[in-house]
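Novice: Model the following, please.
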Amino acid sequence: MHRVRAELPEPVQQVVADYERHLALERGLSEHTVRAYIGDVVSLLGFLHGLAVVGQEGGEDGQPTDRSGGRGVGGLDLTVLRAWLAALRSAGTGRTTLARRSAAARTFTGWAHRRGHLPVDPGIRLAAPRPRRVLPSVLRQDQAADLMRASGSGAAERDAVALRDHALLELLYATGVRVSELSGLDVDDVDLGRRVVVVLGKGAKERTVPFGQPAELALREWLAHGRPALARPTSPPALFLGARGARFQPSSVRRIVHEALGAVPGAPVMGPHGLRHSAATHLLEGGADLRSVQELLGHATLATTQLYTHVTVERLKAIHDRAHPRSQPPGG
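Specialist: Prediction:
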């Protein structure tokens, strides 16, 4: 998309740059989220201006069609939005990606209308395919216990790396925080006495999340015997450090989670987000209400949290099918 963005007309490039600043500075979105939004918008604007965007059909001469009418961003209308999505669909784009791209387009056209780039907001009338909601894989509670037990046995030797890995696994599962939130934690964000951690979530929203005694003990061991061994004079105040004393990165956390789960028999293949799903599911199975879980996880809407109720229902149905004598028809 870098090439397509560079080939857009100069005034349109300026609009994209203004929108990028809006997302990063005014809305406080993460660098990754901003990049995703801008990629979708550049795809739309490239389609509008007849650039070589995947899935775009050509005109009668086989060349891409400029639909802007010489009006730049002002050429966006409902017909263009629908044609863009149709072209993406024809190119094999999945329903989930189409839904994300249409949402990104609606967000952009709303902003563009408010800024005076569009006389009306065509995104209001844009219908998008609903993404298929796939139930996430989660650990059983006994598998989560096996994971922490195996991790804890490695930390018992008080090796600095083993202490760190055990502490981050305990904290991930105890709190259900996102991997980016975990990596962004500083030492001062953790209150061991109250057993809470202050997390900076999406949209720069701060929330306080509690954790239990196992995570507290793992963190105390890491802070007392592990972190000092890895810290350097130039180390940041990060809670978790890498082997060279730098802030521990999300990619490294994902590797740790994958490797640790590989030692648990029967555990599904998952990363840190799988531990987040597991934490939410186990909270609900333990009797927590949806609103509390929503606040703990930092979900903007309750609808996102409700996905986990489907997970628990499906698991209950599976248990019922295996265990209840009348779960199968007679003779089945």
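Novice: okay, CA-based contacts and neighbour counts for the rest of this
Specialist: Will do.
Novice: Tell me the spacing between Lys317 and His310.
Specialist: Applying CA to CA, to the nearest Å, one obtains 10 Å for the distance of Lys317 from His310.
Novice: Also Glu20?
Specialist: 36 Å.
Novice: cool, and Trp84?
Specialist: 33 Å.
Novice: where along the chain do the strands fall?
Specialist: With DSSP state E, the ranges of strands along the chain come out as 190-191, 196-200, 206-210.
Novice: most tightly surrounded among these?
Specialist: Most buried of the strands of the chain, by mean neighbour count (mean count of other CA atoms under 10 Å): strand 196-200, with a mean of 20.
Novice: To check against the first, give me the structure of this:
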Amino acid sequence: MKNENFAKEQETQLTLKLRTLMKDLPPFSEIYFRGIEPNTSVKTRIAYAFDLRIFFYFITNELDPFFGQKIQDLVVGDLDKISSIDIEKFLEFLSFYSLPNYKDPDTFIAYTNSNTGKARKLSSVRAFYKYFFKKKMIITNPAILVDMPKNKEKPITRLEVDEVANLLDLVESGEELTDSQKKYHNHNKERDLAILALLLGTGIRVSECVGLDLDHFNFENNSFKITRKGGNETILYFSEEVANLLKDYIAVREAITPYPGNEKAFFLSMQRKRIGVSAIQKLIKKYSTIITPLKNISPHKLRSTYGTNLYRETGDIYLVADVLGHKDVNTTKKHYAAISEDQKRSAAKVVKLRED
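Specialist: Now for the predicted structure:
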């Protein structure tokens, strides 16, 4: 794979995955996915396809009017035969079910869903119905009559300031690692520090991190170029502290001969290939479990750590939304509005009406 075409190559692979999934959907679904293509990313469409695959599996395996019918034989008019009560039954079905593995239809995988998972799948079904109703290809829209499952607001899981420092210190020293982990530590130390510093210091997504190339960085002004979700490119900036750790890694990387086709990749795996999302997830878990065993730290939690720190320092929710690449500032507010409440409570304690 040519590094300069990494984003395009990834897009191609995801498109092929979507086409494979669509074979398990009714033929008229193609109209829907073609219609939403201009305004959605291929990853979003894949998520919709997975959700709709479950919905139509339920329809043909659990509802009497369609029981035993092949999904591929369904026509768009069949959507009018499904009631809001049927969709509520679908939500109950999602609590526990088995579904054929789309890669190997002869094997089944068991799943469970919380209200969060149910809400996402209902959103996919709603969008599907909305599209065909809007196009006047169906005359009913029962999905809109189904209440969205309630989700409990989860507190943001993030690293505190001292935990960030301890995490970087651990990677630097390797003192608390197991003997097995220490075998690879000296080889990967600079790379792991650079990855963690970049994630914690810029808030980029792990998918954006793995797509970085050597020529995406400009150390004259400490900037770098990333490809956002949806394919848009943007320029972000990093601190001098992050720059120093990136330069330390570059010095080590220059001594590595990349596997053919990976010459431009910035972060390399032990196999000398472009590092993958799974590898970064594992290295974060390895280090963070030692520092804060009670917190389940993922790449997204490091992103939350950066967003929290940036909002606390600036109080500018629009800046945070822009840097994190949120299309809708309400998404940012949802995650970081609680910090404003913390600040308000702190402010209440500052002003004293009587001297002690």
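Novice: ok so, going back, and Glu20 and His310 of the first structure? Which one has more around it.
Specialist: Higher neighbour count among Glu20 of the first structure and His310: Glu20, with 17 against 14, using other CA atoms under 10 Å.
Novice: For that one, give its distance to Asp40 of the first structure.
Specialist: From Glu20 of the first structure to Asp40 of the first structure the distance is 12 Å (CA to CA).
Novice: do the same with Ser180 of the first structure
Specialist: For Ser180 of the first structure, the distance to Asp40 of the first structure - CA to CA - is 22 Å.
Novice: for Phe47 of the first structure, same thing?
Specialist: From Phe47 of the first structure to Asp40 of the first structure the distance is 11 Å (CA to CA).
Novice: Between the two, point out the one with more neighbours.
Specialist: Phe47 (27 against 20).
Novice: what about Arg228 of the second structure, how many residues close to it?
Specialist: Neighbours around Arg228 of the second structure, by other CA under 10 Å: 17.
Novice: What's the biggest helix in the second structure, counting residues?
Specialist: helix 179-202 (DSSP state H).
Novice: again but with the first structure, I slipped
Specialist: Every helix in the first structure considered (DSSP H), the longest is helix 302-323.
Novice: list the buried ones in that helix?
Specialist: By neighbour count on 16 or more other CA atoms under 10 Å, the buried set for helix 302-323 of the first structure is 305, 307-308, 311-312, 315.
Novice: With stretch 182-189 of the first structure instead?
Specialist: 182-186, 189.
Novice: Now the terminal residues of that stretch, how far apart.
Specialist: End-to-end for stretch 182-189 of the first structure, by CA to CA: 10 Å.
Novice: With stretch 206-221 of the first structure instead?
Specialist: End to end - CA to CA - stretch 206-221 of the first structure spans 26 Å.
Novice: which residues does the aligned partner of Thr234 of the second structure in the first structure contact?
Specialist: Taking TM-score structural alignment, the alignment pairs Thr234 of the second structure with Arg207 from the first structure. The neighbourhood of Arg207 of the first structure, defined by CA atoms under 8 Å, 6 or more residues apart in numbering, consists of 198-201, 295-296, 298.
Novice: Shared with the second structure, which of the residues you listed?
Specialist: Contacts conserved in the second structure for those, counting by both residues aligned by TM-score structural alignment, their matches' CA atoms under 8 Å: 198-201.
Novice: follow-up on the earlier one: of the contacts of Arg207 of the first structure, closest to Glu221 of the first structure?
Specialist: Val198 (19.8 Å; CA to CA).
Novice: Which residue in the second structure aligns with that closest one?
Specialist: So, by TM-score structural alignment, Val198 of the first structure is matched to Lys225.
Novice: How about the contacts made by the nearest residue to its match once chain neighbours are set aside?
Specialist: Leaving aside its chain neighbours, Lys225 of the second structure sits nearest to Ile235 (4.6 Å; criterion: CA to CA, 6 or more residues apart in numbering). By CA under 8 Å, 6+ apart, Ile235 of the second structure lies in contact with 223-226.
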